[in-house]
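# Provide a 3D model corresponding to the input given below.
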Amino acid sequence: VIFFVVIILFSLVYIPLFNDMKFGLDLKGGFEVLYQVERTDGEKLTSDDLNSTYDVLKRNVDSLGVSEPEITIEGDDRIRVKLAGVTDIESARDALSNVANVSFRDTNDNLLMDASVISGARLSYDEEGNPAIALEVKDKEKFLEATTEVSQKDSGENIMVIWYNFDKGVNSYDKDGETCGQEDSMCLSAATVSQGFSSDVIITGNFDKEEAENLASNINAGSISTKLTEISSQNVNAQYGTNVLIKTFVAGVIGMILVIAFMTILYKFAGFISGINLLLYMLLVIAVFWLIGGVLSLSSIAALVLGIGMAVDSCVITNERIKESLEEGKSLPQAFKYGNSESWTSIFDANVTTLIVAIILFIFGESSVKGFATMLMITIFATMFVMVFLNRIILGFFVKTKVFDNKPNSFVRYLKKGKPRKHIKINAIKILKKCFIITLIYLVFGLVYLIVNGLNLGIDFRAGSDVTIEADNLTVKQVEKDFDKLGYDVVSVEKQENDQVYVRLNTELKENGINKVNNYFADKYDAKTEINVVTNVVKQDLIKNAFYSVIIAAIAIIIYISIRFKFSFAISSVAALVHDVLVVMILFSIFKIEVNVIFIAAILTIIGYSINNTIVVFDRIRENLKNSNSIKTKEDLKIIVNKSISETFTRSLYTTITTMIPVICLIILGTNGILPFNLALLFGLIAGCYSSAILAGQLWYLIESRKLKDNKDTKVIDVKTKDEKVNKPKKKKKKAKRK
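Now for the predicted structure:
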């Protein structure tokens, strides 16, 4: 009953919410362009210049009728425009680059002055109280000179015409003079000038207040002295984006059903309730993301996958603690209270470290990374609220009803009461040398291969252009000949699914080149083309930002874990994190899998997952250190590490499985476009399970064992616990000598 009620509520709220969600280009198709903004006079660009250019682009986008466009200022001199759902890329590009321009001309269309002579326009009124536009003159000397020149012409020609976006091949005073001042006319005003003047100009016409305000706004836009240089662009076929969205959604639904089933099998009633709360968790995350105007893309879905893994992990940690308590002979209420209490520290520290990573990524990342970070932050708070707070309240209610007092095994599956569980025994220290040798061999040879052969860098990390052509029966040889005919240097041509051919060019295609390629293949094959362009500037920024993000995140993790645990724990966790990233990069190099901007999101997901898992193992080591009398020899330390790894191994395995389920579903059901992303996650999850469950503990043992000797008492291991520092030997008081 609970299940069906939640499903119905989930459907009633979620489906309409999903319909109103903003989708990124990778899920909906569309057009994206990044502009470099510069002043036309070579002077330094100001924030006012940038904001004025932003207003122009916004107005141009509005003219396209695109629903929910994204226009963002990036840094001090860039503006990114995303138009999801746009199909006519050529028209969109033309409209965007059409920066408004005001000019002053005579009746023969000769240029008298450009927009540089005015500082702006504002709403005003004529002598009869009708709406008008006042032009504020900036260069009074030049304005006086131009108006004097016009005033000296013969009657009928002594007219100064003010144009908005004058097109020499289309507009002329002879043709448009009669419509000056009217709606939709490029001719704003045609006034007789009887003598030179340098005061502000009043433009009157047959328009109302709103039209006058809009016209003033347009003139202000036209008076800006900036130019736009396109430094990267991307367009995604709408049909392709829709296919990705549908397949991703289906894979996600199947993955969620499998996760809930897995949780129910593992933990019975407690697992089932956790699964139901996982649906509520999903609803809350999507609702908050929608409320803040988030754009759902592949990178934000990556964060959601990580968030689901962390949400499930919080339930697994708590339920495993409850199972341990029941097996030790505690009653269900006692076990429930103890399990929740003891699991809190692990959950808190794991989520805080991941939150630190998310905040840093949001500050330093580019747009897709910011989307990842935003979603990740939402999932962290949702985990703490739904999967920790709400889940405990609901399960606590059922515990208080005493329904399960006589059958606690129906509440959560566990072994015989009073008979402590036999954990999977892992002698991590015994196999330490073997693990290190195998790991080092892989990393050394892998790094050599990586350095020699490099990564298969996608368009995001190299300058050039990527062209995807979709047409019936198109062959690689045909396409190679076509690009040779067009005069472009082809790096590679690959045949892909659905009659698509993927082409890499060394050339950074400009607007004319893009139109040339689009028109050529459309005319010859009736083909659909997608063209992505990245310049060296963008490539360098992406690499720099990704590098800074990871380094600063690692430093922040070291600081936090050093405060909460100890410096040796921090170093071990970061070493494990580096291991996971290198494993994925080496595998991508070996299998020649393309590395693009979404790869960064996958790496960030792996970092978050690895830290989350490692913290849980370290928390158990910290707890076992606290409960031990003292650690005086290496043998004592071995026992602690082996015990901690054995106790948390099952949890690490379960968490990895539940996180891998949706990833595997995406690999099987998803498209080739998101396959590299899903493969990176899969490789990273496997590497992260190994490093966090075994390798991190071994590294910590190596660091701490240097302080101890095999059989002699030396100083005791000092570790920070929740409330105190423990295991410090007490100093013996010296007895006073009698004189």
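# C-alpha from now on. contacts and neighbour counts both.
Fine.
# which parts of the stretch 301-450 of the chain are helices?
With DSSP state H, counting those that start in this stretch as the criterion, the stretch 301-450 of the chain has helices at 332-364, 367-382, 391-400, 408-411, 432-453.
# so which of those helices is the most surrounded?
Most buried of these, by mean neighbour count (mean count of other CA atoms under 10 Å): helix 367-382, with a mean of 23.
# returning to what we had before: can you list the helices of the stretch 301-450 of the chain in CSV and add distance to Arg93?
Output for the helices of the stretch 301-450 of the chain, formatted as CSV (distance: least, CA to CA, whole Å):
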stretch, distance to Arg93
helix 332-364, 28
helix 367-382, 20
helix 391-400, 50
helix 408-411, 60
helix 432-453, 37
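# show me what the longest helix belonging to the chain is packed against.
Scanning the chain for the longest helix, with DSSP state H as the assignment, gives helix 238-291. Packing partners of helix 238-291 (3 or more CA pairs under 8 Å, 6 or more residues apart in numbering; DSSP states H and E): helix 2-19, helix 25-28, helix 298-327, helix 367-382, helix 391-400, helix 408-411, helix 634-669.
# now the second one, please; I'll put the structures next to each other:
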Amino acid sequence: MLDIPLWKKVLILGICAAGLLMALPNANYSNVERYNDAVSAMEGGITSPELEADAGLWPSILPSNLMNLGLDLRGGAHLLAEVQVEDVYGSRMDGYWPAVRDALREERATVGTIRRQPGPDSELRVRISQPEGMEAAVAAVRALAQPITTFTGVGSSDIDVSANGDVLTVQLSEAERAATDDRTMQQSLEIIRRRVDEAGTREPTIQRQGADRILIQVPGIGSAQELKSLIGTTAKLTFHPVVGQTSDANARLDGRQILVPDMDDAGTYYILEQTPVVTGDDLVDSQPAFDQNGLPAVTFRFNGAGARDFGIYTAENIGSPFAIVLDDEVVTAPVIQSAIPGGTGQITGNFDVTESTQLSILLRAGALPAEMTFLEERTIGPELGQDSIDAGRIAATIAMAGVVVFMIASYGLFGVFATVALLINVALIVGILSLIGGTLTLPGIAGIVLTVGMAVDANVLVFERIREELRTAKGPARAIQLGYERALSAIVDANLTTFIIAVILFVLGSGPVRGFSVTLGIGIITSVFTALFVTRVFVVMWFERRRPKKLEV
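All right, here's what the predicted structure looks like:
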């Protein structure tokens, strides 16, 4: 009848204890945050008396995960930037010029001399001295076109070639413009994310809005101007000859050598020539591709000067490795298989499609690809964040107090059980947010307050159902069992529909809406757990101990 196996009781109470333990660091937020920063710095090889003192602020045997505080709670900077995606078209056309020039030179007998003409940045204009050979010129340049690999551009090529008199015009096709715009936005997002992450901020919000805008919210940073300066920093990309490889961070070097760590292997270091062969300033483009065996790879292309230097170096160093260094870390160190003239090359390795795409973005992330115009900027002071925290704490406290008074007044001892379960419910929400590194925002606090009401609703359904069963002259044990069983469907239906709404808000929403949906979704799960399992364990344990003949619900 009314019986819960011991292992289930231990499991349920164990989950509650784990949730309380995970939520505990948030009760001492500032000290635990300093402890985490100190431990991270000391693991990186930095030591000082101040760090050692901070490392003693929290016991190392206890969890130290914290839920992150959003911009509205912690203070920080908010920027809305517009990326001038059209700026990329000019560099793309400059990158095509060497290939177009070489293709037309092969047709010199037909087209005569060639000369690049001034024109819009988005167009490459070439004048030929023999207009009667224009048809051959157009055909030669069109042979350079590559198919579009994006889903929306299937069946299209990357360039459109046209002729007007003795001038041949090359420009990006509409499908390629759309693909270029998308790559430009991805590249800008990746660069900004790398720049912000290096500042050590917690849980920045960096997301695309619309076709050409990026929303940047960074909690804990001093001002919007500081954030703008941080984003404007240019990443450093270089290509170096590889002298050797070592695991010794203090290896002896010659005067013109540098020691650079591997990006993927923390214990591996490369000894490189200090002078790079080419730099990221010479890189025009990098795209994910597939090699001759159908395996994921990454292609790259340099401008004219970079192509010349790279071609000479690869021709003289076949069989030797060279390193691609991004922000003083080696991204990859492939071996030169053959001379690479024309400024194009391919990086192969143990990639999957996702990794090759990511690497191509990293290679392009040497500098912001296009100018950004800041349409909106705000600095939110920490005192405003503290005001938000205080307001949210007051609202949550009032809501909790009202619920506690109502439940105890309405259901007596059962109301006390529900109140304890309610406190455990809130602790579970905080613990889960800490465990997954979630961000708590002011709308998130609203989600927790709403969760408190929904958790009470589930308990009310159970307790009212128990009352109904008692009116049918059933015994206390049978009434409790039927109360939980028959209230189950109503509780699941109500919470399931709300959970679906939370998922929709998370998928389609952004910023504060997502913060609300995360806490609401987690709260729904914990509310069902505490209402159906935790309070039931309390009731059963009390019933087994007291064996009452009559229930007062």
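# and the longest helix of the first structure with helix 391-400, angle?
Put simply, helix 238-291 of the first structure runs at 70 degrees to helix 391-400, going by axes from the mean of the first three to the mean of the last three CA atoms, to 10 degrees.
# what's the mean distance for helix 238-291 of the first structure versus the second structure?
Superposing on the second structure and averaging over aligned pairs (mean CA distance after the TM-score superposition for the first structure), helix 238-291 of the first structure comes out at 1.7 Å.
# next secondary structure element downstream of that helix?
Next in sequence after helix 238-291 of the first structure, counting helices and strands by DSSP states H and E, comes strand 295-296.
# tally of neighbours for Ser562 of the first structure?
By other CA atoms under 10 Å, 16 other residues sit near Ser562 of the first structure.
# circling back: what's the closest of the helices of the stretch 301-450 of the first structure to Arg620 of the first structure?
Taking CA to CA, helix 332-364 is the member of the helices of the stretch 301-450 of the first structure nearest to Arg620 of the first structure, at 8.2 Å.
# so that closest one aligns onto which residues of the second structure?
Aligned using TM-score structural alignment, helix 332-364 of the first structure spans residues 476-508 in the second structure.
# cool, stretch 663-682 of the first structure as well?
Under TM-score structural alignment, stretch 663-682 of the first structure has no counterpart anywhere in the second structure.
# and the nearest residue to Pro662 of the first structure once chain neighbours are set aside, how many residues sit next to it?
The shortest distance from Pro662 of the first structure to any non-neighbouring residue, by CA to CA, 6 or more residues apart in numbering, is to Gly255 (4.2 Å). Residues lying near Gly255 of the first structure (other CA under 10 Å) number 21.
# map Gly255 of the first structure onto the second structure.
Alignment note (TM-score structural alignment): Gly255 of the first structure maps to Ala399 of the second structure.
# re the thing from before, out of the helices of the stretch 301-450 of the first structure, which comes closest to Ser223 of the first structure?
Comparing those by CA to CA, helix 367-382 comes nearest, at 29.7 Å.
# the closest one: average distance to aligned residues in the second structure?
Following the fit onto the second structure, the mean deviation recorded for helix 367-382 of the first structure is 1.3 Å by mean CA distance after the TM-score superposition for the first structure.
# and the angle for that helix with helix 332-364?
160 degrees.
# do a quick rundown of the strands in the stretch 551-700 of the first structure.
Here the stretch 551-700 of the first structure has its strands, by DSSP state E, counting those that start in this stretch, at 594-595.
# likewise for the stretch 101-250 of the first structure?
102-105, 111-114, 118-125, 131-137, 159-164, 187-192, 201-204, 226-236.
# what's the closest of those to Leu681 of the first structure?
Per CA to CA, nearest to Leu681 of the first structure of the strands of the stretch 101-250 of the first structure: strand 226-236, 23.4 Å.
# any idea how far the closest one is from the middle of the chain?
The chain centre lies 20 Å from the centre of strand 226-236 of the first structure; the measure is CA atoms, centre = their mean, to the nearest Å.
# equivalent analysis for stretch 199-217 of the second structure, please.
Using CA atoms, centre = their mean, the offset of stretch 199-217 of the second structure from its chain centre is 9 Å.
# which position in the first structure pairs with Ala418 of the second structure?
Using TM-score structural alignment, Ala418 of the second structure lines up with Ser274 in the first structure.
# could you check how far its match is from Met282 of the first structure?
Separation of Ser274 of the first structure from Met282 of the first structure (CA to CA, to the nearest Å): 12 Å.
# neighbour count: these two, which is higher?
Set side by side, Ser274 of the first structure and Met282 show more neighbours around Ser274, with 31 against 21, by other CA under 10 Å.
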